[in-house]
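Undergrad: pasting the sequence and the predicted coordinates here, then a few questions.
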Amino acid sequence: MRGLICGPKLAACGIVLSTWGVIMLAMLGIFFTTHSAVLIEDVPVTEDIFQDGNPQRIYGLYNKVGYNCFIAAAIYILFGAFSCCQMKLNKRKEYLVH
């Protein structure tokens, strides 16, 4: 069948992984853009930013990491759509064979 790249089990695994990736990365993006203090260890902050005393620079880094999480979630959405297409092609192949 034309366009069929992976089997049904791999497509199902891709759907599950992309669903979890979208949920996790969207939540992380929300928490980073709201400047959650718990995530400070995951922000690339250097000592000079702390000594500067300007929290806006730290908030800018939080926002940058949050936007990166949203971009990664969008990539996972594309991967999930690809897996859904592969699942439909596999079902069509089964239908045509039987």
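TA: Looks like it came in fine.

Undergrad: going by C-alpha atoms from here, please, whenever you check contacts or count neighbours.
TA: Noted.

Undergrad: and P44, how many neighbours?
TA: Residues near P44, counting by other Cα atoms under 10 Å, number 11.

Undergrad: who's in contact with it?
TA: Each residue near P44 by Cα atoms under 8 Å, 6 or more residues apart in numbering is listed here: L61.

Undergrad: one more to weigh against that first structure:
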Amino acid sequence: MKICGPKLSLCGLIISVWGIIQLTLMGLFFYIHSVALIEDLPLEEKYDNIDDFYSAANAAYNQNAYNCWIAACIYVLTLLLSAQQFYANSRVTAN
């Protein structure tokens, strides 16, 4: 069953592959607590002590890592749909 054309399905394939690569790497960097990504964490402006800051930062890093990996899984679903559409469009034009 065709939902989209050959150009849109190819575009979906390319964007999905890039999204999977990017979000998987970002999830990995959040998981290893990369300091370069600290600005992307939802942290408060001020903490009472350093232990509260560290626990909030660790929780935020882990949550962002999981969010990136969930989004990468959604891109895998988009990749599968785009690949199926690309295959369906190539079969129609071959006949």
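TA: Looks like it came in fine. In this text, all values refer to a predicted model and were calculated from it rather than measured experimentally.

Undergrad: check the offset of the helix or strand hosting I70 of the second structure from the chain's centre.
TA: Per DSSP states H and E: I70 of the second structure is located in helix 50-94. Remark: helix 50-94 of the second structure is offset 3 Å from the chain centroid, using Cα atoms, centre = their mean, to the nearest Å.

Undergrad: can you list contacts of stretch 72-90 of the first structure?
TA: Stretch 72-90 of the first structure is contacted from outside by 1, 3-8, 11-12, 14-15, 18-19, 21-23, 25-26, using Cα under 8 Å, 6+ apart.

Undergrad: show me which of these are buried.
TA: For these, a neighbour count by 16 or more other Cα atoms under 10 Å gives the buried set as P8, A11, A12, G14, I15, S18, T19, G21, V22, L25, A26.

Undergrad: which ones among those residues lie within helices?
TA: P8, A11, A12, G14, I15, S18, T19, G21, V22, L25, A26 (DSSP state H).

Undergrad: can the residues you listed go into CSV with extra columns for distance to C84 of the first structure?
TA: Shown next, in CSV, are those (distance: Cα to Cα, whole Å):
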residue, distance to C84 of the first structure
P8, 10
A11, 7
A12, 8
G14, 8
I15, 7
S18, 10
T19, 11
G21, 15
V22, 15
L25, 20
A26, 20
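
Undergrad: show me the two of the residues you listed that sit farthest apart.
TA: Greatest spatial distance in those: P8 and A26, 26.8 Å, computed using Cα to Cα.

Undergrad: how many residues are close by the alignment partner in the second structure of E47 of the first structure?
TA: Using TM-score structural alignment, the partner of E47 of the first structure in the second structure is E45. Using other Cα under 10 Å, E45 of the second structure has 6 neighbouring residues.
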